[in-house]
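Asks: need a 3D model of the following:
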Amino acid sequence: MAAAATAAGAGEVATAAPPDRARSRRRARRRYVGSALLFLSPWLIGFVVFTAWPLIYSAYLSLTNYDVINDAEFVGLANYTELFQDPKIALALGNTLFYTAVQVPLYVIVSLLLALLLNRAGRSSGFFRTVFFLPKMTPPVAVGILFLLLFNGQNGLFNTVLGWFGIDGPSWTTDPAWVKPGLIIMSLWTIGASVIILLAALQSVPDELYESARLDGAGFWRQSFSVTLPIISPAVFFIVVVNTIAGLQTFDEAYTAFFGAGNTTYSNDAALFYVIYLFQQAFEFLNMGYASAMAWVLFALIMVVTVIQLIVSRRVVYYESEDPR
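Replies: The predicted structure follows:
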């Protein structure tokens, strides 16, 4: 009987042990989650206060007539209806789409060419990486002022250099046909970050792939299109997506050059981008409800464009982790 009692007691301990271990694991998991939330709390609080709440509140304001001074008046979808009737929305959106459609491919091509040159620079590449990246640190307002100095139709540096080759430069800042091309060229001033990203991608291409291609008789161009571009395509795709989003939100340089400090000397309509018109509605005309509706339309446009790019990337972007079969 004693042996039976001992065996029964041991069985009770054995059955009790697993629940104790489970409770210990739950406590440890709660402590782990609590510690993680504690360390994440500054970011979480900042996200809620400065991102999530403004998003929710702007969605509400887009359904109201609000001028900051008086209380918001609920108007439903009236602001969104007015968007489709405002001729300046079409003008601003057209300018923005044209700028983005031309600037992004040019930005990527020039970045890739400079990255290819740096990849062959050898030991001096570190110096040139710094030189190319430094303009990225220039404040956008300074870039806007620099635009007016360099692209002045009378005595700007850009037209002066063209004159050396017998080319009569256009009026970049006053001719509506040349305002956006000038801004597109000026955007290349901050190309350094993309060059560094593409250079890192180029340096990660395995040399064995080039050796195999050369053994198969592939020349420079064949290697570039069959080896280099597929391997660095994720970096190229990243730059395309990021610069597309930035292009659709173009504001600083164009506003400084053509709208800052009551500037009425230059052709403002040609440089009226969507975000500039949004800024005017919000802070010059105090149409906060209308500006909020514009912001949500821009958000939807960026989402649609990004989703399309992601769908296209499935066919054109190669990831080394993918099964080639």
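
Asks: when you work out contacts or count neighbours from here on, use the C-alpha atoms and nothing else.
Replies: Noted.

Asks: list the buried residues for stretch 273-293?
Replies: By neighbour count on 16 or more other CA atoms under 10 Å, the buried set for stretch 273-293 is 273-282, 286-293.

Asks: and what of stretch 183-200?
Replies: So, applying 16+ other CA under 10 Å, buried residues of stretch 183-200: 183-184, 186-199.

Asks: and for comparison, fold this next one:
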Amino acid sequence: MTRVAPAPALAAQSATAVARPVPQNRRSRVRLRNIIAFALLAGPNIAILLIFTYRPLLLSFYYSMLQWNLGSSVARFIGFGNYVEWLGDPRTPTVVTTTAVFGLTTVGGGLVLGLLLALLLNQKLMGRGVARTVAFAPYVLSGIAVGMLWLYIFNPRYGLLSVFLDWIGVTSPEWYSTTPWALVMIIIVYLWKNMGYVALIYLAGLQAVPQDLRDAAAIDGASRFRTFWSVVFPLLGPVTFFLLITTMLSSLQSFDLIRAMTDGGPLGSTTTLMYQIYVEGFQTGRAGYASAAATILFIVLLVITAIQLKFVERKVHYS
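Replies: Okay, here's the model as predicted:
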């Protein structure tokens, strides 16, 4: 006769079966499969980053310690000599000032103009889709092509801008050969080219703002400006933070427009740190000195990004 185990005994047996640990060999197989899957999926991306990003970065730092001309088979180790020379170069203050002015104006102006354009494109207008495409199109165009095109527009003799200024009774400045106006010309073209990118990102953020929040503000009697400043703009904090980082990095690494329009002139007034790296590395052939300037630019970008992540992100609300 078969004896039936009491209910408490059955419950104890079930609990023991559930709590029984997974065999060690099975856990090892699961871990091995996860490692293989990770290697297959992330391995190529990690390899590309190591080969094309971190390896050149380390090599650039190594070359900055050498007195080496591009193409030469002989190099001499000089330690931080290139850095000391760059810091003592009388052209360095001008390069740093130009880089700072260009970066601040293009980033600040780009965010403001891009936001205004996004607010306009967010309205219910006829042909809004075409307008959005037209606004974003300059961003995907070649910087060299854009620079060559705007050279004709800024030409003080027969350019389109000169014709417009003559029509309103204003003499066109000598954009190419005068010190302040050359940098102003580069900034204007840079803003025109990249404003569509900022507007597109802001437009996505505006469309993600819940309409009921705007309706509630309107019911409370808030004006459209007050609704935007107190309700909409704080919700765009993550978008603004993202654009602040990406546009700053892009601005400080700008090269193509300067190369096409002014070639760093006149008298070096449009030579940024990025363009100085190109000149020293590929025109004068001082690869070691150019690598030192590139390392300094990398450190500047790293510090700016770290400061933004530490202090600016504290004021960003993600909910």
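
Asks: list the TM-score for the superposed pair.
Replies: Scored against TM-score structural alignment, normalised by the length of structure 2, the superposed chains reach a TM-score of 0.88; 302 aligned residues with a CA RMSD of 2.1 Å.

Asks: of the buried residues of stretch 183-200 of structure 1, closest to Arg23 of structure 1?
Replies: The nearest member of the buried residues of stretch 183-200 of structure 1 to Arg23 of structure 1, counting by CA to CA, is Ile197 at 48.2 Å.

Asks: residue in structure 2 matching the closest one?
Replies: Correspondence of Ile197 of structure 1 to structure 2, assessed by TM-score structural alignment: Ile201.

Asks: repeat for Met294 of structure 1
Replies: Here Met294 of structure 1 is matched to Ala293 in structure 2, going by TM-score structural alignment.

Asks: check which helix or strand covers the residue nearest to that match when sequence neighbours are not counted.
Replies: Closest residue to Ala293 of structure 2 in three dimensions, ignoring its sequence neighbours and counting by CA to CA, 6 or more residues apart in numbering: Ile277, at 6.1 Å. Ile277 of structure 2 belongs to helix 273-278 when elements are defined using DSSP states H and E.

Asks: the aligned partner of Trp175 of structure 2 in structure 1 in helix, strand or coil?
Replies: Aligning on TM-score structural alignment places Trp175 of structure 2 opposite Trp172 in structure 1. Taking DSSP: H, G, I helix; E, B strand; the rest coil as the rule, one finds Trp172 of structure 1 in the coil state.

Asks: quick one: residues contacting Trp172 of structure 1.
Replies: Taking CA atoms under 8 Å, 6 or more residues apart in numbering, we find Trp172 of structure 1 in contact with Phe151, Asn152, Gly153, Trp178, Val179, Pro181, Gly182.

Asks: and it, how far from Leu106 of structure 1?
Replies: 18 Å (CA to CA, to the nearest Å).

Asks: sorry, back to before: make sure the match of Ile197 of structure 1 is indeed in a helix.
Replies: Yes: checked against three-state DSSP, Ile201 of structure 2 lies within a helix.

Asks: is it true that it touches Phe241?
Replies: No: in this structure, Ile201 of structure 2 is not within contact of Phe241 by CA atoms under 8 Å, at 11.4 Å.

Asks: for the nearest residue to Glu174 of structure 2 once chain neighbours are set aside, which three-state class applies?
Replies: In this structure, Glu174 of structure 2 finds its nearest non-sequential neighbour in Pro156, 6.0 Å apart by CA to CA, 6+ apart. Classification of Pro156 of structure 2 using three-state DSSP returns coil.

Asks: and Pro156 of structure 2, what's its match in structure 1?
Replies: Per TM-score structural alignment, Pro156 of structure 2 is aligned with Gly153.

Asks: check contacts around that match.
Replies: Gly153 of structure 1 neighbours (CA under 8 Å, 6+ apart): Asn159, Gly169, Pro170, Ser171, Trp172, Thr173, Thr174.

Asks: mind listing what the closest residue to Thr173 of structure 1 other than its chain neighbours touches?
Replies: Counting by CA to CA, 6+ apart, Val179 is the residue found nearest to Thr173 of structure 1 once chain neighbours are left out, at 5.5 Å. Neighbour list for Val179 of structure 1: Trp172, Thr173, Ser267, Ala270, Ala271 [criterion: CA under 8 Å, 6+ apart].

Asks: now these in JSON lines, with distance to Val304 of structure 1?
Replies: Output for the contacts of Val179 of structure 1, formatted as JSON lines (distance: CA to CA, whole Å):
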{"residue": "Trp172", "distance to Val304 of structure 1": "32"}
{"residue": "Thr173", "distance to Val304 of structure 1": "32"}
{"residue": "Ser267", "distance to Val304 of structure 1": "31"}
{"residue": "Ala270", "distance to Val304 of structure 1": "25"}
{"residue": "Ala271", "distance to Val304 of structure 1": "24"}
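
Asks: checking those against structure 2: which ones persist?
Replies: Retained in structure 2: Trp172, Thr173, Ser267, Ala270, Ala271, out of the contacts of Val179 of structure 1 (criterion both residues aligned by TM-score structural alignment, their matches' CA atoms under 8 Å).

Asks: just the helices in the stretch 1-150 of structure 1 please.
Replies: Applying DSSP state H, counting those that start in this stretch to the stretch 1-150 of structure 1 gives helices spanning 2-47, 53-61, 78-83, 87-119, 125-133, 140-150.

Asks: quick one: the longest one to chain centroid distance?
Replies: The one in question is helix 2-47 of structure 1. Chain-centre distance of helix 2-47 of structure 1: 44 Å, with CA atoms, centre = their mean, to the nearest Å.

Asks: what's it packed up against?
Replies: The contact analysis (3 or more CA pairs under 8 Å, 6 or more residues apart in numbering; DSSP states H and E) places helix 2-47 of structure 1 against no helix or strand.

Asks: got the angle between it and helix 53-61?
Replies: For helix 2-47 of structure 1 against helix 53-61, the angle by axes from the mean of the first three to the mean of the last three CA atoms, to 10 degrees is 60 degrees.
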